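Student: I'll drop the sequence and a predicted model, then ask my questions.
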Amino acid sequence: MHNTVKNLLDIENNIKNHLNKLNINNNPNIIAVSKTFSIDKILPLIDYGHVDYGENKVQEAVEKWTEVKKNNSKIKLHMVGKLQTNKVKFAVKIFDYIHSVDSQKLAKKIFDEQSKLNKKIKIFLQVNIGDESQKSGINKNDVNQLISYCKYIGLDVIGLMCIPPVNTDPECFFEEIKKLNKASGLKELSMGMSSDFLLAVKHQATYVRIGSSIFGQRY
């Protein structure tokens, strides 16, 4: 068994055992964040049957995944990085999920481009849960307004996404966004990475974004 597959199975087991201990019923999807890794490093996971992959640069995703997705219709590609409006038309072609929508302008651009392709992307709204000036995401007080706008134009918003501040205990941020997500009537929740995914699934994350714990360190 290839290392990446073993790593994925270990993570799945860790999540299952952790949730069983806490008596929490949650079966999150693992997004294997494959940014910066070449497709030959990802193929063992594809061959194993894993379907969810994350990239944070549109150009890299197009180059790596265009052919692979033609041959593997089950693969779901997730845009987990910041999306510039001038890259939206390329992103909409290749991605199935976008986790980083944080403005009406970006939402409208995605809607316009997906309409041309008769495609419906699944959307997460990125919330700047720690209120950090250097980080993308909308203020938590503006969430309902952006959800309303997205529904009005016809975007398929399925949940919220957050990246808690580094070097802090993420648990209070996960709890806060879980409540916000629930209050907004959204079903999916994108949070948790290699360092904190067990805490994220405890707070009902339905998608965790894991890179280095699957593929190893990036250089």
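Tutor: Structure's in. What do you need? Numbers count the residues shown, from 1 in each chain.
Student: all contacts plus neighbour counts: C-alpha atoms, from now on.
Tutor: Will do.
Student: Endpoints of stretch 17-29, how far apart?
Tutor: Counting by Cα to Cα, to the nearest Å, you get 15 Å between the two ends of stretch 17-29.
Student: another one to put next to it:
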Amino acid sequence: MTTSSPDTAVASSFEAVRRRIARACRIAGRDASGVVLTAVTKTQPDEALAAALTAGQRVFGENRVQEAEAHWATRRDTPGLELRLIGPLQTNKAVEAVALFDVIETLDRPKLADALAAASTKTGRAPRVLVQVNTGAEPQKAGTLPEEADDMIAHARSLGLNVEGLMCIPPVEEAPGPHFALLRKIARRNGLSVLSMGMSGDYETAIRFGATHVRIGSALFGERN
């Protein structure tokens, strides 16, 4: 009996997830081209990254600057590659993050906005940014509170940061729909078009509420090590 190679297994997972995204878009009356699949590669081995690239994936999400540098230093010139920081960022890592990432999804406080603006001036790079909103007001979770989101967006814009949207991670014990709806409401009133919301367990719901980017890890690569 033969077993599938890692490349074949990963390619099959990508195909399955893309089919589900397309189906969710059809149900929601949306064009599937309006939803970007971000493959979450934190803690994944080099073989998984190679297999994902072979499967045609070009948008990747990483949680830590140092791990992302190790993952992508030799692949940074891959045509079409887009790296997105989806984990919390310390201000002392702002320069490294701005130098490496195309998009930083976890802007959550004025001090970090200041650091990113300074890093952009220093490096000459200006990654797009998303404001992370802590829709569940969870004390252990990063993100600006919903009632403070408008001020956070305005502050980032005043610094010249390219704020293109919002990101959230709903509480695991709650239905995600209301959280996605809240994020969409905040985005609309601030004229933002990008919504990074939905992970392996709820991305089809997120698409129904307008997600433009879904962050998928375990459904593509299996449970993290």
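Tutor: Noted; the coordinates are in hand. From a predicted model like this one, the values you see are computed outputs, not experimental measurements.
Student: so where is the longest helix along structure 1 in structure 2?
Tutor: Across structure 1, the helix with the greatest residue count (assigned by DSSP state H) is helix 3-22. Mapping helix 3-22 of structure 1 onto structure 2 (TM-score structural alignment) gives residues 9-28.
Student: average gap between the longest helix of structure 1 and structure 2?
Tutor: In this overlay with structure 2, the average offset of helix 3-22 of structure 1 from its partner residues is 1.5 Å by mean Cα distance after the TM-score superposition for structure 1.
Student: So for that helix, what gets flagged as buried?
Tutor: Thr4, Val5, Asn7, Leu8, Ile11, Glu12, Ile15, Lys16, His18, Leu19 (16 or more other Cα atoms under 10 Å).
Student: Now for the residue mapped onto Glu173 of structure 2 from structure 1, how many residues are close by?
Tutor: Taking TM-score structural alignment, Glu173 of structure 2 has Asn167 as its aligned residue in structure 1. Counted with other Cα atoms under 10 Å, the neighbours of Asn167 of structure 1 add up to 6.
Student: what helix or strand is Asn167 of structure 1 on?
Tutor: Applying DSSP states H and E as the criterion places Asn167 of structure 1 outside every helix and strand.
Student: Could you report the separation of it from Leu155 of structure 1?
Tutor: 34 Å.
Student: now do Asp102 of structure 1
Tutor: 13 Å.
Student: now swap in Asn29 of structure 1 and tell me
Tutor: Distance, Asn29 of structure 1 to Leu155 of structure 1, by Cα to Cα: 22 Å.
Student: The two: which has the busier surroundings?
Tutor: Leu155 (21 against 16).
Student: On the three-state scheme, the counterpart of that one in structure 2 is what?
Tutor: In structure 2, the residue matched to Leu155 of structure 1 (TM-score structural alignment) is Leu161. Using DSSP: H, G, I helix; E, B strand; the rest coil, the three-state assignment for Leu161 of structure 2 comes out as coil.
Student: Right, I'll leave it there.
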